[in-house]
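In: next input, structure requested:
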Amino acid sequence: FFFFKRCPSKIKLKNLTSVSEFHLLALSEDPDLQPILFGLLLSMYLVGVLGNLLIILAVSSDSHLHTPMYFFLSNLSLADICFISTTVPKMLMNIQTHSRAISYVGCLTQMSIFIIFGCMDDMLLTVMAYDRFVAICHPLQYSVIMNPRLCGFLVLVSVLFSLLESQLHNLIVLHFAYFKDVEIFNFFCEASQVLNLSCSDTFTKNAIMYFVGAISGFLPLSGIFYSYYKIVSSVLRIPSSSGKYKAFSTCGSHLAVVCLFYGTAVGVYLASTVSQSPRKIAVFSLMYAVVVPMLNPFIYSLRNREINNALWRVHSRTV
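Out: Predicted coordinates for the structure are as follows:
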């Protein structure tokens, strides 16, 4: 009665046990565009996976890169591979089979894995900001503070926090036993979209989303802001301009990835609140879920001489 009271009487309620599948949003209904979309998505996926694999290979094979910064970078690349693999293969399969359906179990699984590795990216970026803070503000104590045990502990905490958030989303979705529709207005099973299909009052859903968003987004972002506040304060006290440039250059790649990651995430949120077009929201989500993991290895390798040298040494040994 609780769920029936909060749903319009004209909507046919679907019990959770009877819902066998959801329908995802297609990026385009034009059949002439399907081969182009397939080729574009496949190219982006392969570039993203290969680029991140090269970062992992360079860090693992070169002893010069066995430092905390590159240890976190290799974990970020691994998370990006899993993050992009959560959505793109299903999109490619849907384009090939001309189907938009995803099973209920598959939807819940995709949502869980997406949250795990999305949160992993979030947490690892925060850990990398702390690493840069220690390197710039406490350079003489860097090797003591950022010891292998602490680095492993920080990655373990990131994994456990991501698993906890994923299970929290699952428990929230499972709590709502009725759905008013099976149409998901995105190309993957996003948690907020699935929650919007649940038959409950708007205040409850908004309260849940804001609470979870504060835990998963606000706290890590606060850590990043605090780390860079201390970094900027420390760098401004350096007398020489060359010293300031050198200190800031060590943070450039990380700062660019942070801006890209959170900028696209904010774009998805603004698009969902301002625009009423589901496809525009899906395009912003595509930037967040596919383009950002693809660009991360390029951002870290283009101006990083150590990564470039390591990749060149790997290439020379292979030849």
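In: okay, CA-based contacts and neighbour counts for the rest of this
Out: OK.
In: output the contacting helices and strands for whatever helix or strand E165 lives in.
Out: For E165, the enclosing helix or strand under DSSP states H and E is helix 148-175. The elements that helix 148-175 packs onto, with contact taken as 3 or more CA pairs under 8 Å, 6 or more residues apart in numbering; DSSP states H and E, are helix 68-97, helix 104-137, helix 191-197.
In: is it true that I307 touches S60?
Out: No. At 11.3 Å, I307 and S60 do not qualify as touching, with contact defined as CA atoms under 8 Å.
In: and those two? which has more neighbours close in?
Out: I307 (22 against 16; other CA atoms under 10 Å).
In: tell me the SS of the closest residue to the more buried one other than its chain neighbours?
Out: Nearest residue to I307, sequence neighbours excluded (CA to CA, 6 or more residues apart in numbering): S301, at 5.7 Å. Classification of S301 by DSSP: H, G, I helix; E, B strand; the rest coil places it in helix.
In: what's the burial count for S301?
Out: Other residues within reach of S301, judged by other CA under 10 Å, total 18.
In: does it touch N308 like I think?
Out: Yes. Using CA under 8 Å, S301 makes contact with N308 at a distance of 6.2 Å.
In: please tell me how far the closest residue to T250 other than its chain neighbours sits from M93.
Out: Excluding the flanking residues, the one nearest T250 by CA to CA, 6+ apart is R132, at 7.7 Å. To M93, R132 is 41 Å away according to CA to CA, to the nearest Å.
In: and for comparison, fold this next one:
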Amino acid sequence: MDAYEPAATHEDGSCPPIILGCAHSTAENYRSLVTIDDGTCQYTGCLDSRALNFNPSATSNAPCTYPVPGCMNSEADSYHPGANVHVASQCTYLGCTDGQALNFEPNATTNDGSCTAVFAGCTNPSASNYANVGYNRDCGCCRLPGCADSASPNYNANAAFHVASMCAAGRRQLHASGNASCLDPGSLNYDSLGATHMNAVCSFPIFGCTESTNLYYVAGANTHNQSMCAPPTIYGCLAPTALNYQMNATIQREGDCVYAFPGCMDPTAYNYGSEANVPNGLCTYPVLGCTIPIAANYNASATASDGSCTFHVAEALTLILSWFRTSDWYLR
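Out: The predicted structure is shown next:
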């Protein structure tokens, strides 16, 4: 101690009082005025090395937090609210997984039936194969009528087929008389003898899925194409890791899957998890016993005192003396 004088031969009472107790500042029972550490420092913590909060320095047990693996992304369909160890591979995201669909979602992992089929066709009203049937993508296949006579001042290099009445000398367009017909050789009703062309007369097949119960059904299609239909709809859980995985399902809706949430399912345990539906075998329970380290029957595994501590005379005096010397009453 600082007041010690090695040359002194007689005690004059100038030595500071001896205060026994815990002198380690990180301990729970640390006292700053303690002058001699008596080994009574207490460190409460988890003593189970399997736990996330394992504390190898702890002297008395405290509730442990055990790993609960799962998807911790709240935007995922398989989000586990009780998970504390993120497992990215367990996350499933609902959306359109068909790469050919209009609304394909590259981040989706599970098809939820929200895909919109691509319905491509000519969207230019000036084309002979234009149809107002709800196309959602232009096919780049529009067939525009025009003058294909390079000698004509109205020559149109982009014309898909020739219409003589659209050619004229001196920039004057000629109009043939007679009933209008379709002069587009690519149409279903091409009239090779016709003289006057009218786009509205032309007829073209409109391909699509015409099965009204199919997810990719196209109301405007007049020619069925099976390859444009979606597979038969079977609702169910598509996640292989789920408890109710359905192998033959094709569409998964929100709430279709029951995911495994491992944890302690005993409500009487310290680490009971209300979200758990699969026991993980790691339940911990209150351990009653003596929690005072200097007691004769101290139980380092005890998490709650049961009032059973017993002391030898010397230990009792040490405990009482330590309390008095570190209490507010003694220091006043």
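In: where does the TM-score land?
Out: Once superposed, the chains reach a TM-score of 0.22 (TM-score structural alignment, normalised by the length of the first structure), with 108 aligned residues with a CA RMSD of 5.6 Å.
In: so between R132 and M93 of the first structure, which is more surrounded?
Out: Neighbour tally, R132 of the first structure and M93, criterion other CA under 10 Å: the higher count belongs to R132, 24 against 13.
In: ok, the more buried one - contacts?
Out: M69, S227, I231, T250, C251 (CA atoms under 8 Å, 6 or more residues apart in numbering).
In: which of the residues you listed sits closest to I136 of the first structure?
Out: Comparing the contacts of R132 of the first structure against I136 of the first structure with CA to CA places I231 closest, at 6.5 Å.
In: and that closest one, how far from L255 of the first structure?
Out: 12 Å.
In: what of L73 of the first structure?
Out: As for L73 of the first structure, its distance to L255 of the first structure is 13 Å (criterion: CA to CA).
In: between these two, which has more neighbouring residues?
Out: Neighbour count, other CA under 10 Å: between L73 of the first structure and L255, L73 has more, with 23 against 18.
In: show me the contacts for that one.
Out: L73 of the first structure neighbours (CA under 8 Å, 6+ apart): I55.
In: tell me how far it lies from F261 of the first structure.
Out: Taken as CA to CA, the span from L73 of the first structure to F261 of the first structure is 15 Å.
In: kindly report the same for G39 of the first structure.
Out: G39 of the first structure is 24 Å from F261 of the first structure, by CA to CA.
In: neighbour count winner among those two?
Out: F261 (22 against 12).
In: heading C-terminal from the strand or helix carrying L317 of the second structure, find the next helix or strand.
Out: L317 of the second structure belongs to helix 313-326 when elements are defined using DSSP H and E. For helix 313-326 of the second structure, the succeeding helix or strand toward the C-terminus, using DSSP H and E, is helix 328-331.
In: now what about that following helix, what contacts it?
Out: With CA under 8 Å, 6+ apart as the criterion, helix 328-331 of the second structure contacts F324, R325.
In: list the contacts of I113 of the first structure.
Out: Contacts of I113 of the first structure (CA under 8 Å, 6+ apart): F83, T86, S166.
In: measure the nearest residue to the first one once chain neighbours are set aside to M128 of the first structure for me?
Out: Going back to what we said before, that points to F83 of the first structure. Of all residues not flanking F83 of the first structure in the chain, F117 sits nearest, at 5.3 Å (CA to CA, 6+ apart). Between F117 of the first structure and M128 of the first structure the computed distance is 16 Å (CA to CA).
In: what's the burial count for K244 of the first structure?
Out: So K244 of the first structure, with other CA under 10 Å, has 16 neighbours.
In: ok, now how distant is it from N309 of the first structure?
Out: 24 Å.
In: I figured P145 of the second structure hits T196, correct?
Out: No. The pair P145 of the second structure / T196 is not scored as a contact, 11.5 Å apart, by CA under 8 Å.
In: pick out whichever of those two has more residues nearby.
Out: P145 (23 against 19).
In: A58 of the first structure and W312 touch, don't they?
Out: No. The criterion here is CA under 8 Å, and A58 of the first structure misses it with W312 at 9.0 Å.
In: quick one, which of the two is more surrounded?
Out: A58 (25 against 13).
In: after the host helix or strand of H254 of the first structure comes which helix or strand?
Out: For H254 of the first structure, the element it lies in under DSSP H and E is helix 241-274. As assigned by DSSP H and E, the chain's next helix or strand after helix 241-274 of the first structure is helix 278-286.
In: how big is the angle separating that following helix from helix 241-274?
Out: 150 degrees (axes from the mean of the first three to the mean of the last three CA atoms, to 10 degrees).
In: helices and strands around helix 278-286 of the first structure, which ones?
Out: So helix 278-286 of the first structure, by 3+ CA pairs under 8 Å, 6+ apart, packs with helix 241-274.
In: list the buried residues of the helix it packs on.
Out: Of the residues in helix 241-274 of the first structure, 244, 247-248, 251, 253-255, 257-258, 260-262, 264-265, 267-268, 271-272 count as buried by neighbour count, 16 or more other CA atoms under 10 Å.
In: next: stretch 37-52 of the first structure.
Out: Within stretch 37-52 of the first structure, the residues scored as buried using 16+ other CA under 10 Å are L37, F38, L41, L42, M44, Y45, V47, G48, V49, G51, N52.
In: repeat for stretch 322-332 of the second structure
Out: S322, W323, R325, T326.
In: for the last one, give its distance to P262 of the second structure.
Out: Distance of T326 of the second structure to P262 of the second structure, given as CA to CA: 47 Å.
In: ok, now the third one?
Out: Counting by CA to CA, the gap from R325 of the second structure to P262 of the second structure is 50 Å.
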